[in-house]
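Asker: Below is the sequence, then the predicted model.
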Amino acid sequence: MNAPVRLPATGRRVLVSGASRGLGRAVAQAFAANGDRVAVHYGSREDEARLTLDSLAGTGHVLVGGDLSDPAGAAAIAARAADGLGGLDVLINNAAVNVPHPLAETPYEQWAELWQRHVSVNLLATANLSHLAARRMIDAASGGRIVNIGSRGAFRGEPDHPAYGATKAAVHALGQSLAVSLAPYGIGVASVAPGFFDTERVAHRLSGAEGDAIRAQSPFGRVASAEEIAAAVLWLASPMAEWASGAVLDLNGASHLRT
């Protein structure tokens, strides 16, 4: 059995995938405000990622671009993040694809292409980045944390986004498998399962005709902020959250209750 590894509370080296805007930006900001150094990953939105980078408190943050859907691209991203930060202590798997594709309305060719795209980014990129980060943590004998951004849709179903719901369910299962296998190395792995939360990507829906119905999903009569989700991610990556390894934390304002 390996000796216990104690993760520092601040000054950690954190890679956040898909951090150009929305939840990824809020997560990067939360870690930076905590005194950690952050690698801000982006796929195609470099200008927005630079805005994220410029918004971060503290110094020593780095910008890392690349295509996570390609295994070689994921390896390059992890290497650049680790080189820029001097190692990796925390990985936040946030990057995801979520394109509507209801079965009855989606041609087969488009259906097949979108499933491949969702699996490549939402599941395989998460698995690949987790391997790449965890191997560095193991080799450094430093312990660490991996937090996956899952979804309420993994439990309640996503009729218009079935590949999204299915891949997020797989991400939850992946996180639980890794939690067991990586615990002997002092690496905790957990996931969050957010419900609807407010970002620029969904602002038009909240301000439009369906906004009231979306807010009514929760008995609080509102949706979450990205900052609320980011606060939970920050805690799951903290030294105090080791016993939460393997958990899937519901963050949906009681809009969906699992049994």
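Answerer: Sure thing, it's come through.
Asker: From now on I want contacts and neighbour counts done on CA atoms only, so please keep to that.
Answerer: OK.
Asker: who touches residue 223 in this structure?
Answerer: 195, 196, 197, 198, 214, 215, 253 (CA atoms under 8 Å, 6 or more residues apart in numbering).
Asker: Could I get the full set of strands for the protein?
Answerer: Under the criterion DSSP state E, the chain contains strands at 13-16, 37-42, 62-65, 90-93, 144-149, 187-194, 197-198, 224-225, 248-251.
Asker: got a markdown table for those strands, with mean neighbour count and distance to residue 130 too?
Answerer: Putting the strands of the chain into a markdown table (neighbours: other CA atoms under 10 Å; distance: least, CA to CA, whole Å) gives the following:
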| stretch | mean neighbour count | distance to residue 130 |
| --- | --- | --- |
| strand 13-16 | 28 | 11 |
| strand 37-42 | 29 | 15 |
| strand 62-65 | 22 | 16 |
| strand 90-93 | 27 | 7 |
| strand 144-149 | 28 | 7 |
| strand 187-194 | 27 | 10 |
| strand 197-198 | 20 | 25 |
| strand 224-225 | 17 | 26 |
| strand 248-251 | 20 | 16 |
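Asker: would you turn these into CSV with distance to residue 236?
Answerer: CSV is the format used below for the strands of the chain (distance: least, CA to CA, whole Å):
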stretch, distance to residue 236
strand 13-16, 13
strand 37-42, 16
strand 62-65, 23
strand 90-93, 10
strand 144-149, 7
strand 187-194, 7
strand 197-198, 19
strand 224-225, 18
strand 248-251, 9
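Asker: put this beside the first:
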Amino acid sequence: MRRVLVTGASRGIGRAVAMRFAESGDRVAVHYGSDAEGAARTQRMLAGDGHVVVSGDLGDPDAVQQVVDATVRELGGVDVLVNNAAVAPSAGTRHAVAEVEYAQWQQIWHQMLDVNLLGAVNLTYAVARHLIDRGATGSIVNIGSRGAFKGEPDFPAYGASKAALHAFGQSMAVALAPHGITVASVAPGFVGTERQADKLAGADGAAVRAQSPFGRVGTPEEVAAAVLYLASAEAAWASGAVLDLNGASYLRT
């Protein structure tokens, strides 16, 4: 039985990841930033017992440490960290260069980098130090994005934050290997979460599905399966990997 901290687990990919670990017999700390009701719903959906809910603004370094401290206190430790929480592309975070003023450009860049990159950076530090101080092994899995490679012209801060997260994960894979801590990343393409339901049902849905030669989008459960594997002992030799999970919609060379 492992103790697993999943950030941004009030819905979507984070909820699916939390459910998959719970189904495997692990105890999960369900983190949320603002959606307390969604996090409570996730907790109720988890198999088994002993799961907890923790909250905190991951853009605040002090709150990050408090999230890890609360998880350690409630679960008795942390063995696996899944860095899933992110400020995602939306109408409110669109920042195409030709469309926004400089002040808005700066605000969105800071918002995305503070959570998507620095939040994960600080969580990784706190959990890694917890493991090292315990003399324990563990796993860290980052949820990156296809956009880190394909480009995000309307959301460049999002693409940059995910590219940096991939690179950070690879650096940590090397740094933490001597301590028996693995670090890997998943880079999903378009995933059919609740947040994307309207887009998939609307005029753009067919074009989005056509991005993949399979003619569909990914599911949160497919991402969760990849995360569960990368956090497993069997995947230790995959430490440092960035796993493309996009249905052949974008192929790196």
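Answerer: Okay, I see it. In this text the structure is predicted, and so the values were computed from the model without any measurement.
Asker: top of the contacts of residue 223 of the first structure by neighbour count?
Answerer: residue 196 (24 neighbours; other CA atoms under 10 Å).
Asker: Can you find the partner of that residue in the second structure?
Answerer: Matched by TM-score structural alignment, residue 196 of the first structure corresponds to residue 190 in the second structure.
Asker: for residue 117 of the first structure, same thing?
Answerer: That one, residue 117 of the first structure, aligns with residue 111 by TM-score structural alignment.
Asker: Could you find the closest non-adjacent residue to the counterpart of residue 217 of the first structure in the second structure?
Answerer: Residue 217 of the first structure maps onto residue 211 in the second structure when the alignment is built from TM-score structural alignment. Closest residue in space to residue 211 of the second structure, ignoring its immediate chain neighbours: residue 249 at 5.3 Å, by CA to CA, 6 or more residues apart in numbering.
Asker: residues contacting that neighbour?
Answerer: Residues in contact with residue 249 of the second structure, defined by CA under 8 Å, 6+ apart, are 189, 211, 212, 213.
Asker: so where do the helices sit in the first structure?
Answerer: For the first structure, the helices defined by DSSP state H cover 22-33, 46-55, 71-85, 108-118, 125-140, 153-156, 162-182, 203-207, 211-215, 226-236.
Asker: got the contact list for residue 20 of the first structure?
Answerer: Residue 20 of the first structure sits next to 40, 41, 42, 45, 46, 48, 49, 50, 51, 52 when contact means CA under 8 Å, 6+ apart.
Asker: if you set the cut-off to 6 Å instead, what comes out?
Answerer: 42, 48, 49 (CA atoms under 6 Å, 6 or more residues apart in numbering).
Asker: Can you give me the neighbour number for the residue lying closest to residue 105 of the second structure once chain neighbours are set aside?
Answerer: Spatially, and ignoring its direct neighbours in sequence, residue 105 of the second structure is nearest to residue 95 (6.1 Å; CA to CA, 6+ apart). Residues near residue 95 of the second structure, counting by other CA under 10 Å, number 25.
Asker: Quick one: map residue 95 of the second structure onto the first structure.
Answerer: So, by TM-score structural alignment, residue 95 of the second structure is matched to residue 101.
Asker: before we move on, back to that, just checking, what residue in the first structure corresponds to the residue nearest to residue 211 of the second structure?
Answerer: Using TM-score structural alignment, residue 249 of the second structure pairs with residue 255 in the first structure.
Asker: Repeat that for residue 153 of the second structure.
Answerer: Looking across to the first structure (by TM-score structural alignment), residue 153 of the second structure lines up with residue 159.
Asker: out of everything not next to it in sequence, what's closest to that match?
Answerer: Nearest one to residue 159 of the first structure, counting by CA to CA, 6+ apart, is residue 102 at 6.3 Å.
Asker: what about the one you found, neighbour count?
Answerer: When neighbours are counted by other CA under 10 Å, residue 102 of the first structure comes out with 15.
Asker: And for the residue nearest to residue 201 of the first structure when sequence neighbours are not counted, the neighbour number?
Answerer: Ranked by CA to CA, 6+ apart and with sequence neighbours excluded, the top spatial neighbour of residue 201 of the first structure is residue 22, at 7.3 Å. The number of residues packed near residue 22 of the first structure is 19, by other CA under 10 Å.
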